[in-house]
Every structure is written in C-alpha cells, then in structure tokens.
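> Got a predicted model here, sequence first, then my questions.
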Amino acid sequence: MNIQMNIPVQEKLEILSDAAKYDVACTSSGVDRNNDGKGLGSCIAPGICHAFSADGRCISLLKILFTNECVFDCQYCLNRKSNDVRRASFTPDEVCDLTMGFYKRNYIEGLFLSSGILVSPNYTMELIYQTVKKLREEHHFQGYIHVKAIPGADQGLIDKTGYLVDRMSINLELPTAEGLKKLAPHKTRKTILKPMRQIQSTITTNKNEVAIFRHAPKYVPAGQSTQMIIGATNENDYQIVKVAESLYQGFDLKRVFYSAFVNVNQDSNLPALQSGPPLLREHRLYQADWLLRFYGFKSDELLSEERPNFNTLLDPKCDWALRHLELFPIEINKADYHTLLRIPGIGTKSAMRIVQARRMASLEFSDLKKIGVVLKRALYFITCNGRMMYPTKIEEDYIFRNLLHVEEKVPILENGINYKQLNLFEDWGGQQYDNLFMRG
C-alpha cells in the first residue's frame, strides 16, 4: 500500500479535510437506512452537510479526501500533481477510526469520502471500497455514506462499493468536452459518462429486484449526483443549463451541483477573475436548476442561443415572467397547480396550499398572504376573483423597476456581496429555496 505511515492522523485530517473543501457535491436527501439493532448509526431521510432533515434537525458529516496525491494534472485543481502542496493519504483503518470516533462523540451522522488518484483509478477505488466495507461489516456503521466513484476504475469495483453506500457521485468536472480537453486533457467525457450510465442502469435493475425480493441489498439507494465547475471555461449559461437538463433526463441524477471557479493555480489557460469567483452566476444557476427539477420549466424556456445568459438583476423565474407578460395576469381561483408554479412569488408548497384551500372557498389576497405567497412579487401577475391587488400596469419596464425594489435580500457577506457559494455545509431543501433563493 503506497501510503505514508509517518504522518500523525491529526495532521492528515487537517490536510485532507482542507483539500476537500472545493467539492460541493454532497447531499443525502431521499434515503432511509434503518438501524437493524446490531450496529451504530442510522440514515432516516436525512439532509447531510449541515442540512435540515424533514423534522428540522441540522445534521453534519465528516468530509475528507482519502488522499490528495494525484497522478493527474488538471489545471484548475489545487491537488494536481505539478503543485507543491503538502501531501497525505489515509489508510482504510484510519478513516474508519475517525468516522466512528466522531460519530460516538455525536459530531457527525455520516461520511463523505472523495479522493485524488493514487497510483491508478483501480488502486484508489479498491482502497475506497475496502474502507466502506470495513465501516459497514467490521464497525457495523449504519449511518449515511457518500463516496466519489473514480472514473476509469473497473465497473465491478464500483458496483461492489455501490451496495455499501447510500449515494455515489462522479464529477463531470467541466460543462463541455471542449473545456475538459483544454484544462484536463488526460480525462475524457466518455470515461466520466460511462460509469455514470452503468450506475444508473444498476440502480434501475436493483429497484426491480428489491420490489420482488424485499430483503435484497440496495444499490446506491439515494441515487447519484455530479458537479460542474462554472467559470473556468467560457461556456454560457444556456449551454450549462442544457447540459444539466440532459443529465437529469438521460441519467436520472438526483442533483447537479455548480461550483463557482476559484483560481488556486497560476496558469495561462485559466481566467484571471479580477472580481473574484462568479458567485452570483452560480446562484442564478442553482435557481434555474430548481425551476428545472421542481417547477416544470425547460431549459429552452429560460434561455436561448439569442439570449444565452441569465439576468443578474432578477431571479430566472421573474425574468421569464417579464418576457411572457401575454400569459398574465393569472386568476388564482382557476389556475391549475402547474400554472400556479409559473407565478413569481408562489412556490411548490404555497401552490399546493392554494389548490387545497380554494376547494372550500374562493380566495382573496389576504388569504394568499396567510398561505405564504410573496405578494410583493406576485401582485403584478395575479388576480383574485377578477381583480388585481392594486391598479397595476402589465408593462415590462414598470414591473421590472418595481421588482428591483423588492428583490429578496440574502445575507450580506464580505465586501457587501449578498450572494454566496453553495458549499458542503448547506443542502437547501425545496421550502428553504422558496423562502430564500426564489420566493416563488
């Protein structure tokens, strides 16, 4: 085993937890792993990474790289082989001891394990497999485990690991094959998409087996996700959203994560980023992602080749509504659920409440406020019993100016920036998104 044994575990933990900070593809929504009474931990529909579970609990996990050694030289990566950084690697036993130690101290409820490529993809994947196998079978850990599968590793290794973990992800790295060729020429879209396809196929087959044989082992029960770096190459928002849409449709992904490019290396092929990482762009992409996943929008509705980038001043849903004023105003007491979702200020939960409440009585604006509709946005696009809330012009410039005054303010960060990069310690659920990112 090519692992340094002379570095204290605490020092390895400092190196490898810091090395994992740029990987944001970490969430566990949608999986139940019950404790069978023989082991430690459980995974009952949790949100991991300092996320909020269904009952409001904030849950965290240990997030580390197995190693920051790497045989590849991706120009955007801090851990590329040509960089002079402190290197370290865990052993499977060290990862197990850390995970169990933190769990018993009630610090974590799960593990997120990624890795650089040590020696080869197969060698690294074997180490990851041995680690989770020890956790499950020797330490009887039944909490949440998310691992990064290694592109290029044998599918048999990936499959064996998939039966032991809750979620698996493979980083797409960059939105297009051209960008990958430019900044990571040793990687190809084929080597990344092939295991994603195989994981998807095995998940589907396994679901059918579990439906017939209830006690059959589950394969990646929380599904798979991926991550794209945004801003390292020159793709526009339309290209990125189209890629995400195709991944959701073609690979049944649970989540696509967007990571604003942080320039950690000096390289002529990388953008200078004089104004810092493109965090607002990342923010708009997450908003659009929610529209694709939960609101019934298509990428071609949000952007086009003629209009390839999002409006930085408005969220994508408001921007879409302003470009389709011929559809408004919409009568709240008659519109179906899917039409209600198109209205700025109305989220998934408030739309469902409207549908349920109007079975009992005709709704007025005061009722909508109690339901949770953000009337400061919605009033320009709706009527109640044929009347608007105030005399309002259905005119783009007029509504645009007024919406700018009520644009939801997110917490102010450094230098007055009021948006931030999604990171490991946030997994925004649908309602949090309605309340903060979208307000409908």
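Yep, that arrived.

> going forward, measure contacts between C-alpha atoms and count neighbours the same way
Will do.

> quick one: contacts for the residue in the chain sticking out farthest from the centre?
Distance from the centre of the chain peaks at Pro391, with 40.7 Å (CA atoms, centre = their mean). By CA atoms under 8 Å, 6 or more residues apart in numbering, the contact set of Pro391 is empty.

> what about it, distance to Asn79?
According to CA to CA, to the nearest Å, Pro391 stands 59 Å off from Asn79.

> Could you find the closest non-adjacent residue to the residue most central in space within the chain?
Most central in the chain under CA atoms, centre = their mean is Phe257, positioned 3.7 Å from the mean C-alpha point. Nearest residue to Phe257, sequence neighbours excluded (CA to CA, 6 or more residues apart in numbering): Gln227, at 4.5 Å.

> And Val374, by the same measure?
Closest residue to Val374 apart from its sequence neighbours, by CA to CA, 6+ apart: Gly345 at 4.5 Å.

> Secondary structure class of the one you found, three-state.
Secondary structure state of Gly345, per DSSP: H, G, I helix; E, B strand; the rest coil, is coil.

> Use this one as the comparison:
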Amino acid sequence: MDRIQEKLMILADAAKYDVSCSSSGSKRKNKGGIGDASASGICHTYTEDGRCVSLLKILLTNHCIYDCAFCVSRKSNDVKRAAFTVEEVVEITMNFYRRNYIEGLFLSSGIFKNADFTMERLMRIVKKLRTEERFHGYIHLKTIPGASEELIKEAGLYVDRMSINLELPTEAGLKLVAPEKDHESVRKPLAFVQNHIKELQSESALIKHKPLFVPAGQSTQMVIGATPESDYQIMSVADEFYKNYQLKRVYYSGYIPINSDNVLLPQVGTQPPLIRENRLYQTDWLLRFYDFKLDEILNPQFQNLDMDIDPKLGWALRNPQFFPIDINTADYKQIIRIPGIGRQSAMKIIKARKFGKLREYQLKKIGISYNRAKFFMICADSPFTLGEMSMMNVKQSILQFGNSKYKNTIPENQLSLF
C-alpha cells in the first residue's frame, strides 16, 4: 500500500500540468452499475450545465521516450519515475469513487516503449472499468499520438471524452523544442475520431441502439509562451481546429519554466503568463459564443492582444463606427457586442424592453457592467454618446474605474493586471 501511495503522489503531481479536463457534454447514464456521468453525485471541473464535479487526475506513467524541452516528464529530466499497472488504476478509481472522493477519471500518460504499447494499456483500463467494474462515471482519456486507429476506436467506446495535446501552436515551434513530434500525429487521430462520430450519427436513423462513442467530444491543449508565436497565430490554429474537427474546447496553458537550463525556452520567472492565457480564453469565447470572426479581433495588421483590456473592449475601441448602439431597438447580436454586456444580460434586456423603454437604473438592475457599457450604448436617459469622447479617453476612464474598484481588495503591486 505504501508503494501505491508513493506512485499516486508522483503521478498525480505530474498530471497537474495538463489543464484540459473539462467534463462537459457527457450523456452516459447508469444502467445498473456504479456512477453516473449525466447527473450530479480530485480535480475540480465543470459540466455542461454548470455543476462542479471532482475527477481523479493521474498519469498512467511519467516515463517517456520523448525529450520535449517544456515537459516535466521528458526523458532527460531528473525526476522520480513511476508507473501504475492496469489493475492499480482500476482499483484506485473504484476505491476513490466508493469513498465519494471523485465523480470520474481523467487519465493521461507519458509514452513508454511506443505509442501502441501505452495506448493498449490505457484502453484496457477504461474497458475494465466499464465492463468488469460496471463504472458509469465520467472518463476523460488522453489519446497517445501515433497510436493505431484500432486501439483508439475501441477506447472510444468506453470513454466520454477524448483529447490529444497539440503541444505547441505551430509546427515550427514544435520542431524547435520537441523535434521528435509533429502536428500530423495529432491531426490524424482527431480526424479519425470525428469521422467515426459522424458515421454513427448518420446511422442513428437506421440503428435503434447505436453504441456510445466519445459522447462528450474531443479537446486539445496548447502550451502558450514557450515559443514565439503571436496571439494571431495561436488563435488561427484554434479556429481551424474548431472548424475542422468540431472540438468542444481548445485549452491554452501558460508556459511554466520547469527547464531553466534550456536556452531555447524563455526565462519568465516562476509564474506562467496568466494574463495572456486569460486574454486568449476570452478571445476563444468571443469566437464560439459571441459570433465574432477571428479577423475582427486579430489579423495580420493586429497580431497581439492588448493585455490591459479584454478583447471585446479592444475591438469596440478600434471600431467606433458601430457605436453607439441603441439598447431599446438593437437586436441580440448587436447588443452582445457591447463591452460589459454578456449573453444572459442581452436576453434580459430584450425581454424587459417589451414593457417600455429602458433607462439607466433599469440596466444596472439587470446586472450589466454599466460603467463600461455606457460609452458604447444609448438608453432612454443616456447622458452622452461615444462620439463625445476620444477612444483613448474612453480606455483610460474604464481602466481607472477598474483600478479604483479593486483597489481595496488587491495589493498595489497587482493593480496593473486590471
């Protein structure tokens, strides 16, 4: 038991660098076994309907045949190594679930021997959990680049979500710090899984009980800041992957300096670039849920996001010709482009204005960020319009309000983050 605990400490710690563990989208139901991925029930994540659940997040092994400069498990790194057996992972997962510690499993791995050798063991774990232990909780499995399609296809029958790390945003960046890897080994399994999902969907009209295959879809992860790609290059890759492979999520992981001796990697102190990571997630959100096109936010002439302000505000300041927007007559797509107004607030505005023209105090009650939105909209009693102030003054006014708002709760040395 002491050896199992030691393995768990090593392999759970090594798994913390993988951030792509969202559990949204699963519809797997319990039919007489243990666990349920579609209802509420040691990694915290959020489901599609907003519930927070706990996942056991571990590696099968941190042994690896590759020597990626940015990875803590690279073969040249002097760290403690460990590997679980198939039976040990199954036993730990079931014991943790029975003690109500977890709701599911996030399983990844380093690569020992070769891709198929590792993938075969991952597949055996999820198969054993489903067929022998009758575990119906959530399972997220990391696919091994280069693994055979047969193993990926069989594993897909037992998991809820699959993901495979793109590692670096561009092929050139990947070759710089991980010359043994390439993007094709990531694109190929993503395309295979997506095509098989489509095939099963097309057969659903003919087959009454079609098998579940990766019901929560696929995701990928990129390390940001280890190589010199611009925000435009990063988001161009993400936009392409969303369109071509219908991914559920692309995750942006700020580079953590774990290999300070490598001259190819940037020396960024001890903290990853969290502000840039946050701005990329905000841009991602605008593309997926706010009907923005990538070239509106980033393009060859504007390749990097402003770290001082969020990308929607940045777009608005660069495009004053679209403002001010009349909150009492504009449609939903226009309203959600106003900085400070989200999708839920936009729907509330549309419903509320059926009963009369909206004024400032009503908009504040709805919950919009009025001190930001007021520069870009007009309501029944608006005091001024955007044309009365320069873009620079608008930006400074918003930044000053943000600083004063957080001044009493945030240390002085962190105010620049807002």
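Received it, and whenever you're ready, just let me know what you need. Please read all numbers here as calculations on a predicted model, not as lab measurements.

> one step back: which position in structure 2 pairs with the residue nearest to Val374 of structure 1?
Residue pairing (TM-score structural alignment): Gly345 of structure 1 is matched to Gly340 of structure 2.

> Helices along the stretch 101-250 of structure 2, start to end?
With helices called from DSSP state H, counting those that start in this stretch, the stretch 101-250 of structure 2 shows them at 115-131, 149-156, 171-177, 184-203, 231-245.

> now the ones you listed as JSON lines including mean neighbour count and distance to Asp331 of structure 2?
JSON lines is the format used below for these (neighbours: other CA atoms under 10 Å; distance: least, CA to CA, whole Å):
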{"stretch": "helix 115-131", "mean neighbour count": "20", "distance to Asp331 of structure 2": "47"}
{"stretch": "helix 149-156", "mean neighbour count": "18", "distance to Asp331 of structure 2": "42"}
{"stretch": "helix 171-177", "mean neighbour count": "17", "distance to Asp331 of structure 2": "41"}
{"stretch": "helix 184-203", "mean neighbour count": "16", "distance to Asp331 of structure 2": "34"}
{"stretch": "helix 231-245", "mean neighbour count": "18", "distance to Asp331 of structure 2": "26"}
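
> What's the separation between the counterpart of Gly137 of structure 2 in structure 1 and Ile330 of structure 1?
For Gly137 of structure 2, the aligned residue in structure 1 is Gly143 (criterion: TM-score structural alignment). Gly143 of structure 1 sits at a distance of 46 Å from Ile330 of structure 1 (criterion: CA to CA).

> Among the two, which residue is more densely surrounded?
Set Gly143 of structure 1 next to Ile330 and count neighbours by other CA atoms under 10 Å: Gly143 wins out with 26 against 20.

> I'd guessed that one sits against Ile108; true?
No: the pair Gly143 of structure 1 / Ile108 is not scored as a contact, 9.4 Å apart, by CA atoms under 8 Å.

> Mind listing what's buried along stretch 391-410 of structure 1?
399, 403, 407-408 (16 or more other CA atoms under 10 Å).

> ok, the match of Gly345 of structure 1 touching Ser369?
Yes: Gly340 of structure 2 is within contact range of Ser369, at 4.6 Å (criterion: CA under 8 Å).

> When the two are compared, which one has more neighbours?
More crowded of Gly340 of structure 2 and Ser369, by other CA under 10 Å: Gly340, with 19 against 15.

> Let me see the contact set for the more buried one.
368-370, 372-373.

> if I line the two up, what does Leu200 of structure 2 land on in structure 1?
Under the alignment (TM-score structural alignment), Leu200 of structure 2 pairs with Asn206 of structure 1.

> List the contacts of that match.
For Asn206 of structure 1, the contact set (CA under 8 Å, 6+ apart) comprises 218-219.

> Skipping its backbone neighbours, what lies nearest Ile330 of structure 1 in space?
Nearest one to Ile330 of structure 1, counting by CA to CA, 6+ apart, is Ile382 at 4.7 Å.

> wait, that neighbour sits on Pro329?
Yes: using CA under 8 Å, Ile382 of structure 1 is in contact with Pro329, at 4.6 Å.

> Can you pick out the residue with more neighbours from the two?
Set side by side, Ile382 of structure 1 and Pro329 show more neighbours around Ile382, with 23 against 19, by other CA under 10 Å.

> Give the aligned equivalent of the more buried one in structure 2.
Aligned by TM-score structural alignment, Ile382 of structure 1 pairs with Met377 of structure 2.

> Report whether the expected contact of its match with Phe322 is present.
No: under the criterion of CA under 8 Å, Met377 of structure 2 is not in contact with Phe322, lying 10.1 Å apart.

> The equivalent of Glu277 of structure 2 over in structure 1: what secondary structure?
Glu277 of structure 2 maps onto Glu282 in structure 1, with residues paired by TM-score structural alignment. Judged by three-state DSSP, the three-state class of Glu282 of structure 1 is helix.

> helix/strand/coil for Ser404 of structure 2?
Quick answer, by three-state DSSP: Ser404 of structure 2 is helix.

> now Lys354 of structure 2
Following three-state DSSP, we place Lys354 of structure 2 in the helix state.
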